[in-house]
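> One predicted model, sequence on top.
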Amino acid sequence: MQLTVSKFAKLAGTTVRTLRHYRQLGILVPSQKNENDHHVYINEDFKRLHEIQLLQSLGLSLNEIKASLDNPQYSFDEIVRVQEQSLKHRRKAIDCSLALIKRIKWLKEKDQFNELNSELLMLLMNSMRVEEDQKKLLQKYVSTDIIEKVFPEDISKQTYLDEQLFNLVLLVHRATIHDLKPDHPSIQQQLKVIIANTQLNHLILHDEEKNEELYKNVKPYESLIPKHTIDFLTEAFEVLNTKKQSSI
């Protein structure tokens, strides 16, 4: 049986436009020509089309499908195995993204005075986004217990620490608006409370060499934070540490 593109499309439940696109990509080319030298589809082409549609349903792109079908070692079982791993990876990424959005939405609800602008939201989201990388980095320097305190898996603890991060971001934001310097008493007091509440003091190592190494390793993450925020917090922490040392 020989079928024109329109008849084949109708029987296959697809469109002429789709078939022409498949032909341009080279993943489904009509198998024969009729007496008028026009390309026509035959029964075997239905099998190829169904294979393409099946691979699409598994999440493969048309370029990936073409590469697979053109491969002499093509194995449907192997494609299913690889695609299963790929989909699991994507699902994990989607779940992480949804969890991140949920955390940000919760902070937005806490923002009673609508202070969270786009810059602050991006700062918070970027900080949350790299948490897993930071956990892996810290494994070399501190115990698992300390990492759990700084980046807890427990949702209620995580929510609490998100609020402290929110407070830290707003601290700098408000200080900028009201022209308060890092050494201002109210800034120092709020910073002291936030550090106590977030267990950040556990990340200050007693080994000076390791402290330097840790600082160098976290340096790349500074690009996620506006320079004025880094400068402000750096000075504020230095003032706080100086006061702490002088009181000992």
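Received, thanks.

> From now on I want contacts and neighbour counts done on CA atoms only, so please keep to that.
Will do.

> so residue 182, which of the three states?
For residue 182, the assignment made with DSSP: H, G, I helix; E, B strand; the rest coil gives coil.

> Okay, strands next: where are they in the protein?
Remark: strands of the chain, listed N- to C-terminal, are 32-33, 39-40; assignment by DSSP state E.

> quick one: buried residues of the helix of greatest length in the chain?
Of all segments of type helix in the chain, defined using DSSP state H, the longest is helix 76-110. Neighbour counts using 16 or more other CA atoms under 10 Å place 83, 100, 103, 104, 107, 108 of helix 76-110 among the buried residues.

> Nearest residue to the last one in space, ignoring adjacent ones along the chain?
Closest residue in space to residue 108, ignoring its immediate chain neighbours: residue 116 at 7.3 Å, by CA to CA, 6 or more residues apart in numbering.

> thought the one you found was touching residue 110?
No: using CA atoms under 8 Å, residue 116 is not in contact with residue 110, being 9.9 Å away.

> Tell me who's in contact with residue 200.
Applying CA atoms under 8 Å, 6 or more residues apart in numbering, one finds that residue 200 lies in contact with residue 150.

> which of the buried residues of helix 76-110 lies closest to residue 189?
Using CA to CA, the shortest approach to residue 189 within these belongs to residue 107, at 22.4 Å.

> Please tabulate the buried residues of helix 76-110 in TSV, including the columns distance to residue 11.
Converted to TSV, those look like this (distance: CA to CA, whole Å):
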residue	distance to residue 11
83	29
100	45
103	49
104	49
107	53
108	52
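
> circling back: out of the strands of the chain, which gets nearest to residue 129?
When the strands of the chain are compared for distance to residue 129 using CA to CA, the nearest one is strand 39-40, at 52.1 Å.

> Check which helices and strands the closest one is in contact with.
Taking 3 or more CA pairs under 8 Å, 6 or more residues apart in numbering; DSSP states H and E as the contact definition, the neighbouring helices and strands of strand 39-40 are strand 32-33.

> hmm, 10 Å instead?
Applying 3 or more CA pairs under 10 Å, 6 or more residues apart in numbering; DSSP states H and E, we find strand 39-40 packed against helix 5-12, strand 32-33.

> Looking at the buried residues of helix 76-110, which one is closest to residue 124?
Set against residue 124, the nearest of the buried residues of helix 76-110 by CA to CA is residue 104 (7.8 Å).

> List the contacts of that closest one.
Contacts for residue 104 (CA atoms under 10 Å, 6 or more residues apart in numbering) come out as 98, 110, 121, 122, 124, 125, 128, 162, 166.

> re the thing from before, tell me the residues that contact both of residue 116 and residue 110, please.
With contacts taken as CA under 10 Å, 6+ apart, the residues that reach both residue 116 and residue 110 are residue 166.

> The structure to be compared is supplied as follows:
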Amino acid sequence: MEKEYSIGEFAKLTGITERTLRHYDQIGLLKPSEYTEHGHRKYSNASIAQLQKIVVLKFLDLSLAEISEHLKQPEQNFLKTLAVQANMLEEKKEQLETVLQTIARVQSTVSESKAVDPDSLLILIHALKNKEARNQWIDEHATGSVYNKLHAYTAQLELDQEMTVWTSKMKRFIQEGKAPHDSEVLDHVEAMISFMKPMVEPLLDDEARKQLMNNEGSFQEPNPYLFPSAFNEEEEKFMEKVVDELISSKINIDQDES
């Protein structure tokens, strides 16, 4: 007589949990060979053979739905299934390598010694994930005016450690309820301007400076998906006030010196 196993025995024999076996039963993937009069599941050697197929197909990364379809059509060309699965796994392998490279880039960009909020890290990862599309957008919009040219360059700075850490600190100032005229806030903005100035100034030839002075040329708004703002609407308004305060303080200093 063919040996029968209770669900507990079958789980112990195969290494598959009872919970998984019940799930397979519920979705029709692996039905017990029979149910006792009290509704208990019984499995047979044929159940072992069926489970072996399921485990192998799952190892090949087929979904449970795909496994179910395959088991219903055992006559289908399995070599073709393997070829399709190999192509899909190659694509997944490339994706995983990209993810690992992105994680490594983020870890090297932002050290644990620097306090960075999770949202800033997610924006950095989003930028790295879409780097190719971002570069294409920049190439298409970098010409035409000095504003587009400046944005094309400064957009690349978003991937810099200094910018990520700076953004996190500014958001922390806002969360702490600091005012736009707070000296720490103004110093922080001025520090970023000082950081960017030597990088941006070489882009400003005489013609570019003339455009800026005369407010000439248009600005192509960046794709909001590819270039998401690190600040929400309320934080953006706060930043505008900070810049206004900084400009005002500079004007007052110049007048005092005069």
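Nice, thanks for sending it over. Owing to the predicted nature of the structure, the values given are computational and were not obtained by experimental measurement.

> Using TSV, lay out the contacts of residue 104 of the first structure together with distance to residue 5 of the first structure.
TSV is the format used below for the contacts of residue 104 of the first structure (distance: CA to CA, whole Å):
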residue	distance to residue 5 of the first structure
98	43
110	59
121	52
122	50
124	53
125	50
128	52
162	58
166	59
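
> Mind giving me the PyMOL select for these, buried ones only?
Here is the PyMOL command that picks out the buried ones among the contacts of residue 104 of the first structure, judged by 16+ other CA under 10 Å:
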select buried, resi 121+124+125+128+162+166
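
> Just the ones of the contacts of residue 104 of the first structure in helices?
Among the contacts of residue 104 of the first structure, DSSP H puts 98, 110, 121, 122, 124, 125, 128, 162, 166 in helices.

> Check the gap between residue 251 of the second structure and residue 51 of the second structure for me.
With the distance defined as CA to CA, to the nearest Å, residue 251 of the second structure ends up 78 Å from residue 51 of the second structure.

> what's the answer for residue 194 of the second structure, then?
65 Å.

> more crowded one of those two?
Neighbours were counted for residue 194 of the second structure and for residue 51 using other CA atoms under 10 Å; residue 51 has more, 19 against 11.

> What does the more buried one correspond to in the first structure?
The alignment partner of residue 51 of the second structure in the first structure, by TM-score structural alignment, is residue 49.

> neighbours of the closest residue to residue 202 of the first structure other than its chain neighbours, just the number please.
Excluding the flanking residues, the one nearest residue 202 of the first structure by CA to CA, 6+ apart is residue 146, at 6.7 Å. The burial count assigned to residue 146 of the first structure is 17, neighbours taken as other CA under 10 Å.

> Am I right that residue 146 of the first structure is in contact with residue 204?
No: under the criterion of CA atoms under 10 Å, residue 146 of the first structure lies out of contact with residue 204, with a separation of 11.2 Å.

> Identify the spatial nearest neighbour of residue 33 of the first structure, chain neighbours not counted.
residue 39 (4.3 Å).

> quick one, what contacts residue 116 of the second structure?
With CA under 10 Å, 6+ apart, residue 116 of the second structure has these contacts: 110, 161, 164, 165, 166, 167, 168, 169, 171, 172.

> Make a PyMOL selection of the buried ones in these.
A single PyMOL command suffices to select whichever of those are buried according to 16+ other CA under 10 Å:
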select buried, resi 110+161+164+165+166+167+168+169+171
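
> tell me which of the contacts of residue 116 of the second structure is nearest to residue 189 of the second structure?
Among those, residue 166 lies closest to residue 189 of the second structure (CA to CA), at 8.6 Å.

> For that closest one, give me its contacts.
Neighbour list for residue 166 of the second structure: 114, 115, 116, 120, 160, 172, 188, 189, 191, 192 [criterion: CA under 10 Å, 6+ apart].

> sorry, back to before: for the helices and strands packed on strand 39-40 of the first structure, give me a markdown table that also has distance to residue 228 of the first structure and mean neighbour count.
Output for these, formatted as a markdown table (distance: least, CA to CA, whole Å; neighbours: other CA atoms under 10 Å):
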| stretch | distance to residue 228 of the first structure | mean neighbour count |
| --- | --- | --- |
| helix 5-12 | 60 | 16 |
| strand 32-33 | 68 | 14 |
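
> Out of the ones you listed, which is closest to residue 239 of the first structure?
Using CA to CA as the criterion, the shortest distance between residue 239 of the first structure and these is 73.1 Å, found for helix 5-12.

> And for residue 63 of the second structure, the neighbour number?
12.

> ok, it touching residue 57?
Yes: the pair residue 63 of the second structure and residue 57 qualifies as a contact (CA under 10 Å) at a distance of 8.4 Å.

> follow-up on the earlier one: right, so of the helices and strands packed on strand 39-40 of the first structure, which gets closest to residue 138 of the first structure?
For residue 138 of the first structure, the closest of these is helix 5-12, at 56.1 Å, according to CA to CA.

> picking that back up, now, which of the ones in helices among the contacts of residue 104 of the first structure sits nearest residue 246 of the first structure?
Using CA to CA, residue 166 comes nearest to residue 246 of the first structure of those, at 29.5 Å.

> can you pull the contacts of that closest one?
The neighbourhood of residue 166 of the first structure, defined by CA under 10 Å, 6+ apart, consists of 104, 107, 108, 110, 111, 116, 120, 121, 123, 124, 160.

> next one: residue 146 of the second structure
For residue 146 of the second structure, the contacting residues are 152, 203-205, 207-212, 215-219, by CA under 10 Å, 6+ apart.

> So which of the residues you listed wins on neighbours?
Using other CA under 10 Å as the neighbour definition, the contacts of residue 146 of the second structure reach their maximum at residue 152, which records 21 neighbours.

> Next up, the contacts around it.
Counted by CA under 10 Å, 6+ apart, residue 152 of the second structure has contacts 134, 135, 137, 138, 139, 140, 141, 142, 143, 146, 222.

> neighbours of the first one, just the number please.
This points to residue 134 of the second structure. As a measure of burial, residue 134 of the second structure has 21 neighbours, counting by other CA under 10 Å.
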